[in-house]
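In: pasting the sequence and the predicted model now:
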Amino acid sequence: MRLILMGPPGAGKGTQATKIADHFGIPAISTGDIFRANVTQGTPLGVEAKKYMDAGEYVPDEVTNSMVRNRIDEDDAQPGFLLDGYPRTTAQVAELDGMISFTGHKLDAAVVLTVDAEELVQRLLKRAQTDGRADDTEDVIRRRQEVYASETAPLIEVYRARGILVEVDGMGEVDEVTARIFAALDIVPES
């Protein structure tokens, strides 16, 4: 199974990605986690990425594309993968298409979580307090929502036109959202 998980920052993608990936036995690949790990380790990629992340902007495509290409080429991603946070732009969609078609596979579904905008801001402010995430100030959170709306939301229409878009209500308890995702993918979760 090759999936992408989309939705605005704070929609619960990271939480759901873990549950979906565990179900299918595939890696959940989060560009945000990879960026944060590089920032923490002070790598050249991390230093470059931090400038953009601190401003609430996207890390440039060339950096992100290389990172994703390297990650999906790893052995554990051969049976499939779930991408969380990629693609974010139409240029990245084209890049991902090339990466996947090179392996002779195709993208199975693009799952998008929909959540009320003010709920997203409140979730992220709460996460900033509990997780100590300095990059989650209210101004940066609101800027990320604007960037998502202008750059990433159009991808929803790309995947809708391809017939692989799966829209899921991301409001409510984690397990309820997970159940909605599995139902939308026509999958009966293991009990």
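Out: Looks like it arrived, so ask away.

In: from now on I want contacts and neighbour counts done on CA atoms only, so please keep to that.
Out: OK.

In: now do Pro87 against Ile156, distance only.
Out: 11 Å (C-alpha to C-alpha, to the nearest Å).

In: okay, one more to line up with it:
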Amino acid sequence: MLNFVLFGPPGAGKGTQSQKLIDQYQLIHISTGDLFRAHIKNQSPLGQRVSELIADGQLVPDEITIAMLEEEVDKNPGAKGFIFDGFPRTVPQAAALDEFLESKGSSIAGVIALDVDQEELTKRIAQRQLETGRVDDQADKLQKRIDEYFSKTIHVLPYYEAQNKLSKVNGIGKIDDIFAELCAVVDKY
């Protein structure tokens, strides 16, 4: 099974590039953000709790995120592999993902970090907010999410680097050029 984590701050292009990777390699995309938005849209009790946390610019607790993620993996037993987008965000989440995949006889093949500076992120997310109206892209929430990434989430990278699973790709440029770099990484596996 070919499992990858696509890593990067909000607005780095994870969603855009994930779709292209899915089409190229027939992988299943699991975005914790998409899972959260689906639960919020359906107004499930979990969705209501997630909505409150996201509205405050906070991360959703590990146990909620991991349970949703495991449920999604279990829905796709015949998958060729998965792209995890927006997860893991902490070292304990990374360890939990490793443990869960190991229980399924699988593992993370690689972690691809999209490298994008804060100025570019701000421009991209402002444009996305205009186009989609996502509540988590509003200026006051956005800075919290970016700060959270650079102060906490980025510390997951050394966890995977220690396992020789980390590759960095410049996330600034033409979408197709970035995609070609991503494919070069995936093709190594």
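Out: Great, that's in hand. On a predicted model such as this, the values are computed, not experimentally measured, just so you know.

In: what's the TM-score here?
Out: After superposition, the two chains reach a TM-score (TM-score structural alignment, normalised by the length of the second structure) of 0.94; 187 aligned residues with a C-alpha RMSD of 1.3 Å.

In: Pro87 and Ile156 of the first structure: which is more packed in?
Out: Pro87 (23 against 19; other C-alpha atoms under 10 Å).

In: tell me which helix or strand the spatially closest residue to that one that is not a sequence neighbour sits in.
Out: Distances taken as C-alpha to C-alpha, 6 or more residues apart in numbering put Val93 closest to Pro87 of the first structure, at 5.6 Å, once the chain neighbours are dropped. Assigned by DSSP states H and E, Val93 of the first structure belongs to helix 90-102.

In: which residues of the second structure fall in strands?
Out: Along the second structure, the segments classed as strands by DSSP state E run 4-7, 28-31, 82-85, 110-115, 166-170.

In: name the stretch among those that sits most buried.
Out: Counting by mean count of other C-alpha atoms under 10 Å, strand 4-7 has the highest mean neighbour count of the strands of the second structure, with a mean of 25.

In: what is that strand packed up against?
Out: Packing contacts for strand 4-7 of the second structure, counted by 3 or more C-alpha pairs under 8 Å, 6 or more residues apart in numbering; DSSP states H and E, involve helix 14-25, strand 82-85, strand 110-115.

In: can you do 10 Å?
Out: When contacts are defined as 3 or more C-alpha pairs under 10 Å, 6 or more residues apart in numbering; DSSP states H and E, strand 4-7 of the second structure sits against helix 14-25, strand 28-31, strand 82-85, strand 110-115, strand 166-170.

In: ok, back up a step: joint contacts of Pro87 and Ile156 of the first structure?
Out: Shared contacts of Pro87 of the first structure and Ile156 (C-alpha atoms under 10 Å, 6 or more residues apart in numbering): Met6.

In: for the second structure, identify the residue most remote from the centre.
Out: Pro45 (23.1 Å; C-alpha atoms, centre = their mean).

In: so how far is Asp74 of the second structure from it?
Out: Applying C-alpha to C-alpha to Pro45 of the second structure and Asp74 of the second structure gives a distance of 21 Å.

In: cool, Gln19 of the second structure as well?
Out: 21 Å.

In: circling back: residues in contact with the helix holding Val93 of the first structure?
Out: 2, 61-62, 64-66, 68-69, 72-73, 86-87, 89, 104-107, 151-155, 158-159.

In: now with 7 Å?
Out: 61, 69, 87, 106, 155 (C-alpha atoms under 7 Å, 6 or more residues apart in numbering).

In: do stretch 141-160 of the second structure as well
Out: Under C-alpha under 7 Å, 6+ apart, the answer for stretch 141-160 of the second structure is 9-10, 57, 89-91, 136, 166.

In: cool, and stretch 1-14 of the first structure?
Out: In contact with stretch 1-14 of the first structure (C-alpha under 7 Å, 6+ apart) are residues 80-85, 107-115, 120, 123-124, 144-145, 148, 170.

In: buried sites along stretch 55-63 of the second structure?
Out: 57, 60 (16 or more other C-alpha atoms under 10 Å).

In: want to throw the strands of the second structure into a markdown table with distance to Ala38 of the second structure?
Out: Converted to a markdown table, the strands of the second structure look like this (distance: least, C-alpha to C-alpha, whole Å):
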| stretch | distance to Ala38 of the second structure |
| --- | --- |
| strand 4-7 | 20 |
| strand 28-31 | 11 |
| strand 82-85 | 15 |
| strand 110-115 | 25 |
| strand 166-170 | 29 |
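
In: how much does the helix holding Val93 of the first structure stray from the second structure?
Out: Its aligned residues in the second structure lie a mean 0.7 Å from helix 90-102 of the first structure after superposition (mean C-alpha distance after the TM-score superposition for the first structure).
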